[in-house]
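Novice: take a look and give me a structure for this.
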Amino acid sequence: MLSRVADNLYWFSRYVRRAENTARLVGVGSQLQLDLPRSVHFTWRPMIDTVGAGEFFAQQFPQSSDDVGDADVVRFLLLESRNPSSLRSSVDAARELLRSVRDSLPQEVWEAINDLHQQIETTGERGLSRRYRVDFLNRIVDGCLKVSGLLSANVSRDIGFQFLRLGTALEQADMTTRIIDAGASGLVRPRNDEDRETFRNMQWMSVLRSLAAYQMFRRHVRQRVSAELALRFLLQNGEFPRSVQFCLSRVQNVLPTMPPRPGVDRHLNRVIGLTRNADPVSLAQRNPAAFMDEIQVNLGRLHDAIAEGYFHG
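Specialist: You can find the predicted model right below:
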């Protein structure tokens, strides 16, 4: 397979999964905002920092304060074409990449990506409002899952499919850490310390739900949601497909089907060890954002090794 085609397949799957998880990320805030009493202050600004777009947001919107409202943040994360990690940018990028590899993927995938594009163009503005936002986000998630299902069910298990799997697993690991980061980054500010633990656990419940993990958490853990238990499940559970550990194991299973690249294996083993050795008790006692950032940095290095080894070498 040409390295250019492999690169496009890898990034196509990453952009589809990024679009899905961007919708899920906004869903964390939207669900929390609906569940919380009006007396509790909800802060949207940390979500922009979570996706690594804080400096870009400040440059584009210099008048915005740290207490920026949900309308500006949601528009920036979902529809802002100047934001390279927005929902719209991710779907548009996936669509453009698919143009160049249409011969490698079923026609139904092209149709499903076009449906997503049209959904954003026709209902995106309405979906920014609180009344219609949850429905809009659910439709986007369903559309992305349809693309993932078509890829899983209708694509031959050749080397191209392995690059699709590789991109999906790496992007999901990264986005899971970002959604964890968002849920733990002070979105909720209770007025007194007595309510802090209650609302903190509510945040973690929203994180689990946004990753479609709440029912599986209840099935595996069988305890009330807490920061420690949610972190352990989302970071280290080996059976839930969106956990960081599961995604890294999937990458580990894909690599033997490809030409060996020692640099890729080295970076992968480093991030696997970091995740396995994490202490959820310690992370829960402090803000886990620094640890999530560390995982993201190491996932970035793993991506660089993959790009160097398979696409640009």
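Novice: hey, let's count contacts and neighbours off CA atoms from now on
Specialist: OK.
Novice: show residues contacting stretch 154-162.
Specialist: 1, 6, 9, 104-106, 254, 257-258 (Cα atoms under 8 Å, 6 or more residues apart in numbering).
Novice: any idea which of those is closest to Val74?
Specialist: Leu9 (28.6 Å; Cα to Cα).
Novice: now do the same contact list for Gln119.
Specialist: Contacts of Gln119 by Cα under 8 Å, 6+ apart are Ile140.
Novice: that one and Arg24, how far apart?
Specialist: Separation of Gln119 from Arg24 (Cα to Cα, to the nearest Å): 16 Å.
Novice: what about Gln223, is that helix, strand or coil?
Specialist: coil (DSSP: H, G, I helix; E, B strand; the rest coil).
Novice: and this one, please, so the two structures can be compared:
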Amino acid sequence: MLSRVAENLYWFGRYVQRAENTARLINVNANLMLDLPRRMPLGWAPLIEITGAEAAFKELYDEATEENVVRFLMIDPRNPGSIVSSLNNAREILRVSRDTMPRDTWERLNDIYFYVQERGESSILRTARQAFVQQVISGALLVYSVLTTNMSRDVGFQFLRIGTNIEQADMTTRILDVRTLRLNQNDDKLDLTPFENIVWMSVLRSLTAYQMYRRHLRTRVNGNGVVRFLLQNRDFPRSAMFCLDNIASTLPHLPNSRSIERTIDRTRGLVRDANIEGLMKTAMGVPDLMDEIQIGLNDLHTALADAYFSQSGS
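Specialist: Okay, here's the model as predicted:
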């Protein structure tokens, strides 16, 4: 397969997943703000931290108000990680790679892209926002459904899988990183245990994991359980371990690369061997581990680019 085509499919998977995850974050955070007392300092700024866009946001906005953050994440084309930018990038890739994916993919992606273009500005307000983000989530899932049900499981599909799973693993670890850090930095003198549980429930819901968490663990929501489930569970599709296992399963279909194998094995080891109970006892235990995993994911991206994309000139 031409390296440019492989790279396009990889990034297409990442951009569609990014648009969906960003919509989920906005929706869940809005609900979280309704459940928490005003004194608990979470607000909307953590969403900028989760997406890793602090520098870009500060250049464009003076304050992390609800409206500013929502606009930045939903419809600001100057933010390369916004919903509109992610969908636009996916659409540009598909425009030049339409013969590698089912024809219905173009139609379904256009549906959600033009919906965002037409409704984005009017959906910043709370009254219309939930319907907007739900439509984005549904549209992204429909695009992925078309691909998984109609696309041949050839080399191109493996790169699509890799991109989707790297993006999801990255988002899962970012959410755990920021939410854990924010809870540990809270200086409120009140007993915040009930509110901490609400935050952990929001973490699960931002990854559509609440129902599966209760099914697997059969216990109340708590920090140790949530971190372990979202990091190490091998059956839940948005857990870091599941995503890394999925990436590893694509390797037999691709040209051999020891660098990629070593990077995946090292990152999987970080996740698999993590002592969750011990990490949760220290303020920076989980955030430090998440940083290490994110470095591993970045190294994996670099190894993939060096092995398969370098000839494309990107």
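Novice: report the contact partners of the aligned residue in the second structure for Gly127 of the first structure.
Specialist: Aligning on TM-score structural alignment places Gly127 of the first structure opposite Ser123 in the second structure. Applying Cα under 8 Å, 6+ apart to Ser123 of the second structure gives the contacts 129, 132.
Novice: which residue sits closest to Asp7 of the first structure, ignoring its sequence neighbours?
Specialist: Leaving aside its sequence neighbours, Asp7 of the first structure sits nearest to Phe311 (Cα to Cα, 6 or more residues apart in numbering; 5.9 Å).
Novice: just give me the neighbour total for Thr219 of the second structure.
Specialist: Other residues within reach of Thr219 of the second structure, judged by other Cα atoms under 10 Å, total 10.
Novice: is it true that Ala93 of the first structure touches Arg14?
Specialist: No - counting by Cα atoms under 8 Å, Ala93 of the first structure stays clear of Arg14, with 10.1 Å between them.
Novice: in terms of neighbours, single out the busier of these two.
Specialist: Each of Ala93 of the first structure and Arg14 has its neighbours counted (other Cα under 10 Å); Arg14 has more, 23 against 17.
Novice: residue contacts, that one?
Specialist: Taking Cα under 8 Å, 6+ apart as the definition, contacts of Arg14 of the first structure comprise 167-168, 170-171.
Novice: can you verify my assumption that the residue nearest to Asp7 of the first structure contacts Val5?
Specialist: No - if you go by Cα under 8 Å, Phe311 of the first structure and Val5 don't touch, sitting 9.0 Å apart.
Novice: ok, so what distance separates Arg218 of the first structure from Phe233 of the first structure?
Specialist: Arg218 of the first structure is 10 Å from Phe233 of the first structure, by Cα to Cα.
Novice: more crowded one of those two?
Specialist: Neighbours per residue (other Cα under 10 Å) separate Arg218 of the first structure from Phe233, with Phe233 holding more: 24 against 12.
Novice: which SSE is that one in?
Specialist: Taking DSSP states H and E as the definition, one finds Phe233 of the first structure inside helix 227-236.
Novice: show me what that helix is packed up against.
Specialist: helix 196-210, helix 214-221, helix 244-254, helix 262-276, helix 280-285 (3 or more Cα pairs under 8 Å, 6 or more residues apart in numbering; DSSP states H and E).
Novice: give me the stretch of the second structure that that helix matches.
Specialist: Under the criterion TM-score structural alignment, helix 227-236 of the first structure matches residues 223-232.
Novice: now that stretch: buried residues?
Specialist: 223, 225-232 (16 or more other Cα atoms under 10 Å).
Novice: in JSON lines: the residues you listed, plus distance to Ala56 of the second structure.
Specialist: Formatted as JSON lines, those follow (distance: Cα to Cα, whole Å):
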{"residue": "Gly223", "distance to Ala56 of the second structure": "31"}
{"residue": "Gly225", "distance to Ala56 of the second structure": "34"}
{"residue": "Val226", "distance to Ala56 of the second structure": "30"}
{"residue": "Val227", "distance to Ala56 of the second structure": "29"}
{"residue": "Arg228", "distance to Ala56 of the second structure": "32"}
{"residue": "Phe229", "distance to Ala56 of the second structure": "32"}
{"residue": "Leu230", "distance to Ala56 of the second structure": "28"}
{"residue": "Leu231", "distance to Ala56 of the second structure": "28"}
{"residue": "Gln232", "distance to Ala56 of the second structure": "32"}
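Novice: and of those residues, the nearest to Ile137 of the second structure?
Specialist: For these, the nearest to Ile137 of the second structure is Leu230 (20.1 Å; Cα to Cα).
Novice: what about the residue nearest to the closest one when sequence neighbours are not counted, how many residues nearby?
Specialist: The shortest distance from Leu230 of the second structure to any non-neighbouring residue, by Cα to Cα, 6+ apart, is to Ser239 (4.4 Å). By other Cα under 10 Å, the residues close to Ser239 of the second structure number 25.
Novice: same question, Arg108 of the second structure
Specialist: Neighbours of Arg108 of the second structure using other Cα under 10 Å come to 17.
Novice: could you do Tyr310 of the first structure as well?
Specialist: With other Cα under 10 Å as criterion, Tyr310 of the first structure counts 19.
Novice: for it, what is the corresponding residue in the second structure?
Specialist: Under TM-score structural alignment, Tyr310 of the first structure pairs with Tyr308 in the second structure.
Novice: give the contact list for that match.
Specialist: 3, 6-7.
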